[in-house]
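Asks: Quick one: sequence plus predicted model below, questions after.
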Amino acid sequence: MRLGTVISVAGPLVIAKGMNTAKIYDMVTVSDQHLIGEIIEMRGDRASIQVYEETSMLGPGEPVYGEGEPLSVELGPGLLESMFDGIQRPLNIIMEKSGDFINRGVSVKALNREIKWNFVPCLKAGDKVLTGDVIGTVEENSIVQHKIMIPKGIKGTIKSISQGEYTIEDTVAVVEQEDGTQVDVTMLQKWPVRRGRPYYKKKTPEKPLVTGQRVIDTFFPVAKGGTACVPGPFGSGKTVVQHQIAKWADVDIVVYVGCGERGNEMTDVLNEFPELIDPKTGQSLMKRTVLIANTSNMPVAAREASIYTGIAIAEYYRDMGYSVALMADSSSRWAEALREMSGRLEEMPGEEGYPAYLGSRLAEFYERSGEVICLGQEKRIGTLTVMAAVSPPGGDLSEPVTQATLRIVKVFWGLDSSLAYARHFPAINWLTSYSLYSSNLMKWMDENVDQDYSGLQGEALALLQEESRLNDIVRLVGYDSLSQEDQLKLEIAKSLREDFLQQNAFVEEDSYTPLKKQFYMLQTILKFHAQAKQALEDGIYLKDLLHLPVREKLGRIKEIPEDSLEKFGELQEVMEQEINSLIQERGNRR
């Protein structure tokens, strides 16, 4: 249906008049090329349209057609293992139709209408259903059961439901509502991307999201259903951290949004993920991944929509009762798109030209994370953890996007370019990072891993902070001016940095570390510190302690396989024997 006429074009912003029947956030198509756009502002009968495609050669007089609905995502079987652009157009199908570059006006359905899925009902005719109830399952791939749920607003009794091969548009069940009307239920749902999906209740996150990255899990953990940000300058390893978490995190589904970053980074994901084996299932990691790609050479305006597209898909899988992780790389590029559109709308700018509502938009995005009791009679628990990279220019953490993000998220993994240049990965600075979930999650660690976990974590962090203070003294008056006990602290802190915090993603035993092994590694290093400190008090020289044969074994504890954790106990026994031998030998000399 034709709504109005274009009167001006300024980059991705199109102004149209005669739009009396339109609503804000409605989807429209502009010109007879049907360029996809979204109404972002209404003033009388004039609408400002954010166009998600190239607008060159577009001029006044072009028609504007209404879609009659807001920007929405298609939800149903077929999402996993797919790669979409920022407005959920499948890039593999577009490549088949138009080649390596997206032609203007290309319109492709997000989900395949021809594939038939084997629907297996879990309810029967006569059962009462509410919004969110699971009525059946589809094997989306070999590792994920896709749960077909009753859409929002439907409540009643199942009149008919049957097993069989169906497309996503076929009716799989008929529900008779309380007013007597009958509703056909299909496997396809649509949901407006800017509106969070409803749930019964949000809970306080209590379980850690295990990533296998020691600096994260032990020192700065994030909860399942929590929020985290990874700020850092160019080249400090933001993408490396996100890739590692996407590969190894203890989640059922990963949604990875490449928002304005370079295309080769998404290419790395596409090349690596199909080859990586999921340790939980033995299948390709891609089988539980959805990719949203709106890279730096794609339309800037669509960056703003891409993170909403990603989080709407993530919420859908959360509502099935799955644990979902959303990676956004990076929210700074999203904010730049927001700034460009705000400037073209001639809105009053805030700090550094960003719109005054930057903070509230970021908050709306992060607030869609959480551990929730999903809608439906069985009260499923689903979690959505949101982790976003932030790319402050020059690594300046005082810039508006970083500061607005830090006011919202509860975990800050501050990346340090000096660590990255020293090839220390993950390059997370242990002196500036923090986790507001730490106190609650350490209780979980004490109960589920070992009762001494939180105590060891606090001791290790204190040593690393003490190292920073001692290094200031060393720079002023030299290493030899320190006492033997302080010199020992520097040696143990060095061991913590090199043998515990530093990980090599290309070494199988080091790329991922389970919590139990993390505990034993930390315990072994700190036990050496305690025993060496006692030996110093008994008159042993530090140089003798540092030349013990067990020191070389301590430097290789990360190589101990996770199925041979008893070797940590053996190593600790050897360590104790060697130190006791030194003490005994000194006593004999006396």
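Replies: Structure received.
Asks: contacts, neighbours, all on C-alpha from now
Replies: Noted.
Asks: Show me where the stretch 1-150 of the chain has its helices.
Replies: For the stretch 1-150 of the chain, applying DSSP state H, counting those that start in this stretch gives helices covering 91-98.
Asks: again, but for the stretch 401-550 of the chain
Replies: 417-421, 438-448, 453-477, 484-495, 508-511, 515-537, 542-546, 550-554.
Asks: quick one: which of these is nearest residue 267?
Replies: Of all the helices of the stretch 401-550 of the chain, helix 508-511 sits nearest to residue 267, with 20.9 Å by CA to CA.
Asks: next up, a second structure to put side by side with the first:
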Amino acid sequence: MSQTQKSVREDGIIASVSGPVVTARDLDARMNDVVYVGDEGLMGEVIEIEGDITTIQVYEETSGVGPGEPVENTGDPLTVDLGPGLLDTIYDGVQRPLDVLEDKMGSPYLDRGVDAPGIELDKEWDFDPEVAEGDVVEPGDVVGIVEETITIDHKVMVPPDSEGGEVTEVKSGEFTVEETVVTLDNGEEIAMRQEWPVREARPSETKKTPRTPLVSGQRILDGLFPIAKGGTAAIPGPFGSGKTVTQHQLAKYADADIIIYVGCGERGNEMTEVIDDFPELEDPSTGNPLMARTSLIANTSNMPVAARESCVYTGITIAEFYRDMGYDVALMADSTSRWAEAMREISSRLEEMPGEEGYPAYLAARLSEFYERAGYFENINGTEGSVSAIGAVSPPGGDFSEPVTQNTLRIVKTFWALDADLAERRHFPSINWNESYSLYKDQLDPWFVENVEDDWPEERQWVVDVLDEEAELQEIVQLVGKDALPEDQQLTLDVAKYLREAYLQQNAFHPTDTYCPPEKTYLILTTIHTYNDEAFKALEAGVPVEEITNVDALPRINRIGVQEDYEEYVAELKEEITEQLRELY
């Protein structure tokens, strides 16, 4: 039954309404309790209590709501339903399944007050037990397996707040998420469904140093600025610089087991593209639909602002749930700036003392709370899992000195700075290699050395050195022109040109170049390095720089990215470049 048909119990009455902020009188409530507001039962959350006045942020449009209407307190904080059925689903910011609501309303335009459980309560799942009578289980232990999607097995766990005990009864077969599948000697009944407060991190044993990269298939990220599984990253950039496309690429190709994509206050057309594209996409690692390991949370810019504030918590709580099963989860938040703007609006309506640029004084603390929930963990059940948090930031006018960007940079360890000038030059991904950085490089190098090539760190450092030198030379070129430079510096600029065009650029819309494995990334780099070494030998032998840079084989470097049989192509190309350059002297 929808909330529009719900009769709201009068635990308190509305005193005033200011946009999404409602005050109630005579309401016996605690901080963060979920309440139902007004005759229509709009969902809200207690955010301030002062004497007899309780302040509530409402997750829905409040027009038409007035003083004197009832407010009902549930007595519980905002929680999410956790269990099989979370994947291949699209939610709003407070975990209401949008497809279920659309079926209920018969329209994509939702009425206020409608509600639905986060997971289907009537659907039966085939439960395959992993424990037997007499086994002793503890919080977090896996008691059974359910095939949630064609890609992911859902592990039914003892809830973290359980006391544990000896199994006295275990069932096998098809059950709904609310039916008991395991009974313990203390009388506790375990079902497939759990609930967890979104603002509270799920418990873990220890947080460990991550040492495995989250391979994205994007050359500039894997090659120069890698992120670890369990790491944190920020993608700041102005409008049109490619934040959303970069996050889409990560969601499609990052080697995480589970993807949680949170569209937080972004334009509806961008979220529509995600919703339309993802069900059609093939998972490159399994060949199954990508949605089979993805959960989408859509809270677009035209949706109520208060729900935007909760959607990132909803997303990371779902991510932690799959982490507890031992999966590697990648969470994309697009964008945390819109989340911060929602906090600013609610804070201003509460008449709190503003901080920098009107943001609340606790902005940095809230950002820290979110990103700190990412990490590589040893779980309470002995397994290991990770949550990688990648947040897009939308600084107004591309100003990286604004508060959200600056506070985010103090927290995250990977910074992918998008550049509007690169985007205007059609250089994509438009990540500025002079401003970006990764603090994970040293701890991830052993993995690349073991799994790709021994000299991976040295090759990466060579790229950084060449690009740094190019940046210095470009300042001179703008003053006096390229021809005024010595020939060795002109040659360095030509090598850097191939690094930019063949290595740093990547076509997200080309069926082959859209994903580049680390092995291919390495071979592209070593091909350019081969050209560099042979070209400088020719220069030392007296060959004019114009002849060196006009060698016939060189343009083929830019085509390595689109080659499927790249190993054979690179071997032939290296040999061709070497032969043609040596023929000059």
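Replies: Good, I have the coordinates. Just so it is clear, the structure is predicted and the values come from calculations on it, not from any experiment.
Asks: Superposing both, give me the TM-score.
Replies: Scored against TM-score structural alignment, normalised by the length of the second structure, the superposed chains reach a TM-score of 0.97; 575 aligned residues with a CA RMSD of 1.0 Å.
Asks: I'd like the helices of the stretch 401-550 of the first structure as TSV, with distance to residue 386 of the first structure and mean neighbour count appended.
Replies: Formatted as TSV, these follow (distance: least, CA to CA, whole Å; neighbours: other CA atoms under 10 Å):
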stretch	distance to residue 386 of the first structure	mean neighbour count
helix 417-421	24	16
helix 438-448	17	17
helix 453-477	25	15
helix 484-495	32	18
helix 508-511	22	16
helix 515-537	21	19
helix 542-546	43	14
helix 550-554	36	16
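Asks: Turn these into CSV, columns for distance to residue 142 of the first structure.
Replies: Converted to CSV, those look like this (distance: least, CA to CA, whole Å):
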stretch, distance to residue 142 of the first structure
helix 417-421, 38
helix 438-448, 30
helix 453-477, 37
helix 484-495, 43
helix 508-511, 25
helix 515-537, 27
helix 542-546, 52
helix 550-554, 41
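Asks: Relative to residue 370 of the first structure, which of those is closest?
Replies: The closest of these to residue 370 of the first structure is helix 438-448. By CA to CA, the value is 15.3 Å.
Asks: which residues are in contact with that closest one?
Replies: Identification of contacts with helix 438-448 of the first structure by CA atoms under 8 Å, 6 or more residues apart in numbering yields 206, 207, 208, 219, 220, 221, 222, 223, 451, 452, 453, 454.
Asks: Quick check on those residues: which are buried?
Replies: Among those, the ones that count as buried by 16 or more other CA atoms under 10 Å are 206, 207, 208, 219, 220, 221, 222, 223, 453, 454.
Asks: hey, where'd the helices end up in the stretch 201-350 of the second structure?
Replies: Going by DSSP H, counting those that start in this stretch, the stretch 201-350 of the second structure shows helices at 219-223, 243-253, 268-277, 305-324, 336-349.
Asks: Any chance of JSON lines for those, columns mean neighbour count and distance to residue 33 of the second structure?
Replies: Putting the helices of the stretch 201-350 of the second structure into JSON lines (neighbours: other CA atoms under 10 Å; distance: least, CA to CA, whole Å) gives the following:
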{"stretch": "helix 219-223", "mean neighbour count": "23", "distance to residue 33 of the second structure": "42"}
{"stretch": "helix 243-253", "mean neighbour count": "21", "distance to residue 33 of the second structure": "33"}
{"stretch": "helix 268-277", "mean neighbour count": "14", "distance to residue 33 of the second structure": "30"}
{"stretch": "helix 305-324", "mean neighbour count": "26", "distance to residue 33 of the second structure": "13"}
{"stretch": "helix 336-349", "mean neighbour count": "21", "distance to residue 33 of the second structure": "17"}
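Asks: and of those, who's closest to residue 173 of the second structure?
Replies: So among the helices of the stretch 201-350 of the second structure, helix 305-324 is nearest, using CA to CA, at 22.7 Å.
Asks: Which stretch of the first structure is the closest one matched to in the alignment?
Replies: Helix 305-324 of the second structure corresponds to residues 300-319 of the first structure when matched by TM-score structural alignment.
Asks: Centre of the chain to the matching stretch, how far?
Replies: Centre-to-centre, stretch 300-319 of the first structure and its host chain are 12 Å apart (CA atoms, centre = their mean, to the nearest Å).
Asks: sorry, back to before: kindly reformat the helices of the stretch 201-350 of the second structure as JSON lines containing distance to residue 449 of the second structure.
Replies: Shown next, in JSON lines, are the helices of the stretch 201-350 of the second structure (distance: least, CA to CA, whole Å):
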{"stretch": "helix 219-223", "distance to residue 449 of the second structure": "12"}
{"stretch": "helix 243-253", "distance to residue 449 of the second structure": "22"}
{"stretch": "helix 268-277", "distance to residue 449 of the second structure": "35"}
{"stretch": "helix 305-324", "distance to residue 449 of the second structure": "27"}
{"stretch": "helix 336-349", "distance to residue 449 of the second structure": "34"}
